[in-house]
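Peer 1: okay, sequence plus prediction incoming.
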Amino acid sequence: MSEQTEVAPEGDPKKGKRGFLGSIVVDARPLRIPGFRRLWLSSIVTAVGSQLTAVAVPKQVFDITGSSAYVGLTGAFGLVPLLVFGLWGGAIADTVDRRKLLMISNTGIAFTAALLWAQAFFAVDSVWLVLVLLAVNQAFFAVNMPTRNAVVARLVPQELLPAAAALTGTMTTFGAVFGPLAAGALIPVIGLSTLYLVDTIALVAVLWAVWKLPTMAPLSGQVRKAGLRDVVDGFRYMATQKVLLASFFVDIIAMVAGMPRALFPEMAERTFGDPAGGGLALGWLFAAMPLGAMLIGLMSGWAGRVRRQGVAVTVAICVWGAAVIGFGLSSTLWLAIVFLAIGGAADMVSAIYRMAILQTAATDEMRGRTQGAFTVVVAGGPRLADLGHGWAAAGAGTAAAASGGGVLVIVLVLIAVVLLPAFWRYKAPVVKS
C-alpha cells in the first residue's frame, strides 16, 4: 500500500476552494498529508544550520589561502562524490526502505559536520583536510537528496507536486537567506568554528523527524542490494525520456555557466569593502539569491496553473542569465544584491517546474535513480561553476568571470531549445478528478 493512503484526517488535500489570496500565496495543501508535513518540518531545523556550513567552508578556505582559485577547488572536491554517490544513492533508494536510508545518510552528514567543527576549533589550518571532509560530507549528501526527493512523490498526489516543490524550495531558501546573513554577522563575534557546531546540532535534531516518517519499502515488496546494473538500467531508462534529459541539460547550462558563488568571498572584500575577517557584505551576497527564491516561493500559488512547463523553465533560465550579467557589472553592493535576488527568483521558478516534470514523468521504481541524476545536476553543476569561476576570476577578474557566464547561459539555453524542441512544447498532463 502506498504512503499516499496516510493522508491527514483534515480531509482530502486535493479538495477545497482556495480563493483569490490562495491563488497567489504558496499552496499549503500538501502539508495536510502527515508524512510530507514531517519531512517538510524536518527541513526547518536544518535550513539555517546547513547554510552556516555552506558559508563557513569557502570562507575558511579563503582565510587559509587568500585565493579564489582555492575556493574554486571546493567545487571539485564536492563534485566527485556527488557524481559517484548521487547516481549510486539513487539506485539504492529504489531497492531499500527509503526511510532507513534517510536515517543512515543523515547520520553521516551530521558526523562529518562535527569533524569540520573539530578541525576549525583546534585551528588545524589545513586546506586539504577541509576539502577532504567536504568531500565525505557531500558523499552522504548525494545519497540523502535523491532519497528525500523520491519520498515526496510517494506521499503527495501528482496534481500537488508543484505545490510540494514550492513548499520545499521555500523552506530551503528561507535557510539560505537567513543562514548566510547570520554567518556574516556571527563570524566576527563567535568565530567560524561555531558555525559548524550549530549545523551539527541541527542535523542531530532532525534525525527524530526522519524516524517518525512511515516506512517506504519498494512498492514491489522486494528489498535487495543495489549494484552497477541498477545504475545502468537507470541511464537506459532516462535515455528514452527526452523531456527529462532536456530538463537536466538546460539546468546544467544555467548552473555551470552562470553560478558565481565562488567569487563571493573575494568580491565581498575587494569590491564591496568587507573587512578581512568577514562581514555583512559576504552574508548578503550569499543570501541575495535565496531571498529572491524565497519570495517567489511564498507567492507561488499560481504555479499549479501553468501547463507550458518547458516554456516556463526556458524563460526563467534566460532571466537568470541576464541577472548574472547585471551582477557581474555591479559596482555597488545594493545593486549586486538586487540582481542576485532577481536571479534567485528566476531559478526558483525553473526549479519548481523541473522538479514537477521529473516527479510526473518518472515511474516509482525508477524515481530514486532519476532523482539521483537530478541531484548530480542540481548540486554538481554549481560545484563545476565554483571551479570554473574561481579560475576565470584568477585570470580575468571577478567582473568578467560573472558577466561572461551570464552571457553564455542565455546563448547556450537558446541553442538547446532549438535542438530540443520537445522540451519547449512540453505541457503538464491533465489530471482527471
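Peer 2: That came through, no problem. Numbers count the residues shown, from 1 in each chain.

Peer 1: please make it C-alpha for all contacts and neighbour counts, starting now.
Peer 2: Noted.

Peer 1: roughly how far apart are the closest residue to Gln158 other than its chain neighbours and Gln371?
Peer 2: Distance criterion C-alpha to C-alpha, 6 or more residues apart in numbering; nearest residue to Gln158, sequence neighbours excluded, is Thr360 at 6.7 Å. Using C-alpha to C-alpha, to the nearest Å, Thr360 is found at 12 Å from Gln371.

Peer 1: which of these two has more residues huddled nearby?
Peer 2: Gln371 (27 against 19; other C-alpha atoms under 10 Å).

Peer 1: what helix or strand does the more buried one sit in?
Peer 2: helix 364-396 (DSSP states H and E).

Peer 1: can you pull the buried residues of that helix?
Peer 2: 364-393 (16 or more other C-alpha atoms under 10 Å).

Peer 1: likewise for stretch 31-50?
Peer 2: 31-50.

Peer 1: do the same with stretch 414-431
Peer 2: Taking 16+ other C-alpha under 10 Å as the criterion, stretch 414-431 shows 414, 416-417, 420, 423-424, 426, 428 as buried.

Peer 1: return the subset of the residues you listed lying in helices.
Peer 2: With helices taken from DSSP state H, the overlap with these comprises 414, 416-417, 423-424.

Peer 1: among those residues, which two are most distant?
Peer 2: For these, the farthest-apart pair by C-alpha to C-alpha is Leu414 and Phe423; their separation is 11.8 Å.

Peer 1: then this one, side by side with the first:
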Amino acid sequence: MDTSESSDAPETNAEAKAEAGSAPRPRDEARRGWRRWAMDTRPLRRPAYRRLWSSTIVTAVGSQLTAVAVPKQIYDITGSSAWVGYAGLAGLLPMVVFALWGGAVADTMDRRRLLLITNTGIAVTSVLFWVQAAAGLDSVAVLMVLLATQQAFFGLNAPARTASIARLVPAGELAAANALGSTVMQTGLVAGPLLAGALIPVIGLPELYLLDALALCVTLWAVARLPALPPLDGSAARRAGLSEILAGFRYIARHKVLLLSFVADVIAMVLGMPRALFPQLAAETYAPYGEGLALGLLFAAIPIGAVLGGLFSGTFSRARRHGWMVIGAVVAWGAAIAGFGLSGSLWLAVVFLAAAGVADMVSMVFRGAILLSAATDEMRGRMQGVFTVVVAGGPRLADVLHGTAGAAYGPRAAVTGGGLLVVAVMLALAAAVPALRRYRV
C-alpha cells in the first residue's frame, strides 16, 4: 500500500470486522475445480450484506422498466427525440447536485435511516409515474418534474448504499462484494430493457411504473432489516452543508490514490466510451448485417461482457494489488475499444466490445474497493457521492466528444483514436504518479 494511505487500514479493518457479524474466513481459503474461476460469493455469508444484495436483484430490473417507460412516454406525447434528450438532462442535473450533497449527508447520519427515507421517496415517485400514466395526463412537464425528483432521491441514495458495504463485509471481501453488486446491476441493464420491450405491448406503460414501485417495496423490506449504521466518529452532530462537501474534495486532493481512482475512470469513459457513434456505425459500417440488428448488438455487447466478467470474477476478485488491477483494466478497455474501431466485421466488433465490458467490470470492482478501503468511514459517503457524479457524467461528456470527433474524422477513426488515447494516457499517468501502482489492500 502507498505509505500515504497506510494509516487508514487498521481502522477500516476494525470497522468491517465489528459490523460483519461473524469472523471472516481465511483469505486463502481453497477453491477447487470450476469454483476457483466462478464468482466469489463469500460476502453472501454475511446476512446483512446478503439482504442488501438480494434487494438489488429485484430493483436492478425494476428501475430499468422506468428508465425505458419515461423516454417512451415522452416520445409518444411529443414525437420528438429532442424532448427525450431534454429529459435526460432534467434527470442528470438534480442527480449530480444531490449525489454530492447526499454523500455529505451519508457521513453525518445513520445510513440505514437515510436509505429508508430515500428508497421511500423513489417508490413514491414511481407510484406517481403510474398515476399520471394511468390518468392519461400526457404532460411532459409533469414527467420532467417527476423524473428530476426521482433522480434527486437516487442521488441521495446511491452514496449511502455503496458506503454501507464497507460496514457489512470485511476489507478482504470488498472486491468480491463489488463484483456481486456490479454484476447484478449490469444484468439489469440487459434484462430490464428486454423485459420492458416485451411487456409494453402486453400490459402497457402505466403498469411498468407500477412494477417498479412494487420492486422497491422489496428494497424497503431489505433495508429495514439492516443493522443501524450510525457515524463511527460522532459526526452526527455536524450539518451536511457546503463546508462538508468541500471537505470531501480536499480529502480527495490529499489522498492521491483516491484522486487517481477517479481520474482513471474519467480517462476510460471520456476518451474511450464510443456509444454516441453506435447509430452511425450501425447505419454505415455494419449496414450489410441489418441496421437494427447491428445497433442492438453494439449497445448490448458491453453490458453482456461486464456480466460475463462478473460471473467469472473469482479469477480476479481476490487480487490484493488493487492499483495495478485498475491500471491493467483501463489499458485493456482502451485496447479493446481501439480493436472495435478497427473492426469491419460486426461479429468481431461485438467480441471487442464484450472484451471491453469485461475490462470495465474489473475496473469498477477495484475502483470501488479502493474507495471503500482507502477512505475512512466518516468520508466514505462523500467519496461515493463524487463517484456517482463521475460515473454519470463521464459517458455524457464522451457522447459530446465522440460525436464531434466522429463528425470531423469519421466514426471508426474517432473510436480507434479514443481507444489508443486511453492506453497512452493511462500508462503515462501510472508511470508519472506511483501512488496507484503501489496501492494494495
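Peer 2: Perfect, I can see it now. All values reported here derive from a predicted model rather than from experimental measurement.

Peer 1: quick one: TM-score?
Peer 2: Scored by TM-score structural alignment, normalised by the length of structure 1, the superposition of the two chains gives a TM-score of 0.84; 422 aligned residues with a C-alpha RMSD of 3.4 Å.

Peer 1: thinking again about what came up before, which position in structure 2 pairs with the residue nearest to Gln158 of structure 1?
Peer 2: Aligned counterpart of Thr360 of structure 1 in structure 2: Ser373 (TM-score structural alignment).

Peer 1: distance-wise, check Thr46 of structure 1 relative to Ser300 of structure 1.
Peer 2: With C-alpha to C-alpha as the criterion, Thr46 of structure 1 and Ser300 of structure 1 are 23 Å apart.

Peer 1: one more: Leu115 of structure 1?
Peer 2: For Leu115 of structure 1, the distance to Ser300 of structure 1 - C-alpha to C-alpha - is 38 Å.

Peer 1: who's more crowded, those two?
Peer 2: More crowded of Leu115 of structure 1 and Ser300, by other C-alpha under 10 Å: Ser300, with 24 against 19.

Peer 1: how about Thr162 of structure 2, what does it touch?
Peer 2: Taking C-alpha atoms under 8 Å, 6 or more residues apart in numbering, we find Thr162 of structure 2 in contact with 381, 384.

Peer 1: among the buried residues of stretch 31-50 of structure 1, which are in helices?
Peer 2: 34-50.

Peer 1: burial measure for the nearest residue to Phe286 of structure 1 once chain neighbours are set aside, as a count.
Peer 2: Spatial nearest neighbour of Phe286 of structure 1, chain neighbours left out: Pro180 (5.7 Å); criterion: C-alpha to C-alpha, 6+ apart. Number of residues near Pro180 of structure 1 (other C-alpha under 10 Å) recorded here: 30.

Peer 1: wait, Pro180 of structure 1 touches Leu52, no?
Peer 2: Yes: with contact defined as C-alpha atoms under 8 Å, Pro180 of structure 1 reaches Leu52; the gap is 6.1 Å.

Peer 1: list the residues that contact both of these two?
Peer 2: By C-alpha under 8 Å, 6+ apart, Pro180 of structure 1 and Leu52 have no common neighbours.

Peer 1: distance of Leu147 of structure 2 relative to Thr404 of structure 2?
Peer 2: Distance, Leu147 of structure 2 to Thr404 of structure 2, by C-alpha to C-alpha: 28 Å.

Peer 1: again with Phe366 of structure 2
Peer 2: Distance from Phe366 of structure 2 to Thr404 of structure 2, by C-alpha to C-alpha: 31 Å.

Peer 1: so what does the residue nearest to Phe286 of structure 1 match up with in structure 2?
Peer 2: Matched to structure 2 by TM-score structural alignment, Pro180 of structure 1 sits across from Pro193.

Peer 1: contact partners for that match?
Peer 2: Applying C-alpha under 8 Å, 6+ apart, the residues contacting Pro193 of structure 2 are 64-65, 68.

Peer 1: and whichever strand or helix holds it, how far out from the chain middle?
Peer 2: Using DSSP H and E, Pro193 of structure 2 sits in helix 174-203. Mean-position distance between helix 174-203 of structure 2 and its chain equals 12 Å (C-alpha atoms, centre = their mean, to the nearest Å).

Peer 1: and what of stretch 406-426 of structure 1?
Peer 2: The chain centroid and the centroid of stretch 406-426 of structure 1 are separated by 22 Å under C-alpha atoms, centre = their mean.

Peer 1: swap in stretch 152-163 of structure 1?
Peer 2: Centroid separation for stretch 152-163 of structure 1 versus its chain: 18 Å, with C-alpha atoms, centre = their mean.

Peer 1: buried residues, that stretch. List them.
Peer 2: Buried residues in stretch 152-163 of structure 1 (16+ other C-alpha under 10 Å): 152-163.

Peer 1: which residues are contacting that stretch?
Peer 2: 2-4, 6, 14, 26-30, 33, 35-36, 164, 300-301, 303-304, 352-353, 355-356, 359-360, 364, 431.

Peer 1: repeat that for stretch 97-116 of structure 1.
Peer 2: 93, 130, 133-134, 136-138, 140-141, 143-144, 147-148, 151, 193, 196-197, 199-201, 203-204, 207, 210-211, 213-218, 223.

Peer 1: can you check stretch 131-138 of structure 2 too?
Peer 2: Stretch 131-138 of structure 2 has contacts (C-alpha under 8 Å, 6+ apart) with 77, 205-206.

Peer 1: tell me which element the equivalent of Ile245 of structure 2 over in structure 1 is part of?
Peer 2: Using TM-score structural alignment, the partner of Ile245 of structure 2 in structure 1 is Val231. Per DSSP H and E, Val231 of structure 1 falls inside helix 228-239.

Peer 1: how far away is the residue most central in space within structure 2 from Leu308 of structure 2?
Peer 2: By C-alpha atoms, centre = their mean, structure 2 has its centre lying nearest to Val391, at 6.2 Å. Val391 of structure 2 sits at a distance of 20 Å from Leu308 of structure 2 (criterion: C-alpha to C-alpha).

Peer 1: same question for Thr219 of structure 2.
Peer 2: Distance of Thr219 of structure 2 to Leu308 of structure 2, computed by C-alpha to C-alpha: 25 Å.

Peer 1: neighbour-wise, which of the two wins?
Peer 2: Thr219 (24 against 20).

Peer 1: what does the more buried one align to in structure 1?
Peer 2: With TM-score structural alignment as the criterion, Thr219 of structure 2 matches Val206.

Peer 1: before we move on, back to that, buried only: go through the contacts of stretch 131-138 of structure 2 for me.
Peer 2: 205-206.
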